[in-house]
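Peer 1: this one's structure only:
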């Protein structure tokens, strides 16, 4: 659904994008996690010459919130300089499925001001989660 996040959230995600470290691709992404009590956690992608060691903006923001005890988050906002609203990679979608409520709003945008509002479940239907590990040696709680 075409729906923009609150203007302050969009601006905060764009500002986080300015902190990206992208010497190889030049594709800067900014992310913002907003908690139910209004706290904000910013993320920007950080590349590495050993490409698998790079990390996406979404995961930076989500991990920062999680390590501060702020789970589950209330919303995720992601923005990049892309033709269409940016979409999270598969790894980010899996991390979102782990750390976020299934119906949490996720706002995906670009610098042109195009936005899409979706949910974690819509981005990764049938996600593999801790329930799948229950009874199979996993420590699902």
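Peer 2: Alright, I've got the coordinates. Here the structure is a predicted model, which means the values were calculated and not measured.
Peer 1: contacts, neighbours, all on C-alpha from now
Peer 2: Will do.
Peer 1: point to the residue nearest the middle of this structure.
Peer 2: Geometric centre of the chain, nearest residue: residue 58, 3.0 Å, by CA atoms, centre = their mean.
Peer 1: three-state assignment of that residue?
Peer 2: Following DSSP: H, G, I helix; E, B strand; the rest coil, the label given to residue 58 is helix.
Peer 1: mind jotting down where the strands sit in this structure?
Peer 2: 29-34, 40-44, 75-80, 105-110, 115-119 (DSSP state E).
Peer 1: out of the ones you listed, nearest to residue 95?
Peer 2: strand 75-80 (12.2 Å; CA to CA).
Peer 1: that older thread, of the strands of the chain, which approaches residue 65 most closely?
Peer 2: strand 40-44 (6.0 Å).
Peer 1: residues in contact with the residue nearest to the centre of the chain?
Peer 2: Contact analysis of residue 58 by CA atoms under 8 Å, 6 or more residues apart in numbering lists 30-32, 43-45, 76, 78, 88, 92.
Peer 1: do that again at 7 Å, thanks
Peer 2: 31, 43, 78, 92 (CA atoms under 7 Å, 6 or more residues apart in numbering).
Peer 1: and the comparison structure, right after this:
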């Protein structure tokens, strides 16, 4: 993913890229953007979601995530808990797919509900 090279990770050196597929076929990409204060860092997945939502998109099919130290995708790169919760806000956990990719040929596919069981969503309120 080109987004790996756009990642800003001067502290962790862990570069992450994401591609979010909307139900209408539009794709939004994102990369992680670190900050010296750490808590102001934004993950690639949230960057993609926030770009899409800011453009009026609200329905999503899947997200592909790749990442690794110094941009090398040696291991699968699962989303952090905060990103899983953002996905849950906008996606049906029984349908939304999360694809963890090391290459075009080497990837794993999960449903969001597998990665975030017993989740808290909008219908809980």
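Peer 2: Sure, I can see it. Given the structure is predicted, the values throughout are model-derived calculations rather than measurements.
Peer 1: residue in structure 2 matching the residue nearest to the centre of structure 1?
Peer 2: The alignment partner of residue 58 of structure 1 in structure 2, by TM-score structural alignment, is residue 45.
Peer 1: quickly note the distance from that match to residue 86 of structure 2.
Peer 2: Distance of residue 45 of structure 2 to residue 86 of structure 2, computed by CA to CA, to the nearest Å: 9 Å.
Peer 1: now swap in residue 47 of structure 2 and tell me
Peer 2: Applying CA to CA to residue 47 of structure 2 and residue 86 of structure 2 gives a distance of 11 Å.
Peer 1: between these two, which is the more surrounded one?
Peer 2: Between residue 47 of structure 2 and residue 86, counted using other CA atoms under 10 Å, the more crowded position is residue 47 (22 against 15).
Peer 1: skipping adjacent residues, who's closest to that one in space?
Peer 2: residue 30 (4.9 Å; CA to CA, 6 or more residues apart in numbering).
Peer 1: contacts only, for the corresponding residue of structure 1 for the one you found.
Peer 2: Superposed on structure 1 with TM-score structural alignment, residue 30 of structure 2 falls opposite residue 43. Applying CA under 7 Å, 6+ apart, one finds that residue 43 of structure 1 lies in contact with 16, 30-32, 57-58, 60-61.
Peer 1: which of these lies closest to residue 125 of structure 1?
Peer 2: residue 58 (18.3 Å).
Peer 1: residue 18 of structure 1 -> structure 2?
Peer 2: Per TM-score structural alignment, residue 18 of structure 1 is aligned with residue 5.
Peer 1: repeat that for residue 91 of structure 1.
Peer 2: Matched to structure 2 by TM-score structural alignment, residue 91 of structure 1 sits across from residue 82.
Peer 1: number of nearby residues for its match?
Peer 2: Neighbours of residue 82 of structure 2 under the rule other CA under 10 Å: 12.
Peer 1: go on, the one 3 residues further on?
Peer 2: A total of 18 residues lie near residue 85 of structure 2 under the criterion other CA under 10 Å.
Peer 1: so who does it touch?
Peer 2: By CA under 7 Å, 6+ apart, residue 85 of structure 2 has no neighbours at all.
Peer 1: measure it to residue 103 of structure 2 for me?
Peer 2: 25 Å.
Peer 1: now do residue 91 of structure 2
Peer 2: Taken as CA to CA, the span from residue 91 of structure 2 to residue 103 of structure 2 is 25 Å.
Peer 1: so how many other residues sit close to residue 35 of structure 2?
Peer 2: Neighbour number of residue 35 of structure 2 under other CA under 10 Å is 14.
Peer 1: roughly how far does the closest residue to it other than its chain neighbours sit from residue 96 of structure 2?
Peer 2: Nearest non-adjacent residue to residue 35 of structure 2, counting by CA to CA, 6+ apart: residue 41, 5.0 Å away. Between residue 41 of structure 2 and residue 96 of structure 2 the distance is 25 Å, computed by CA to CA.
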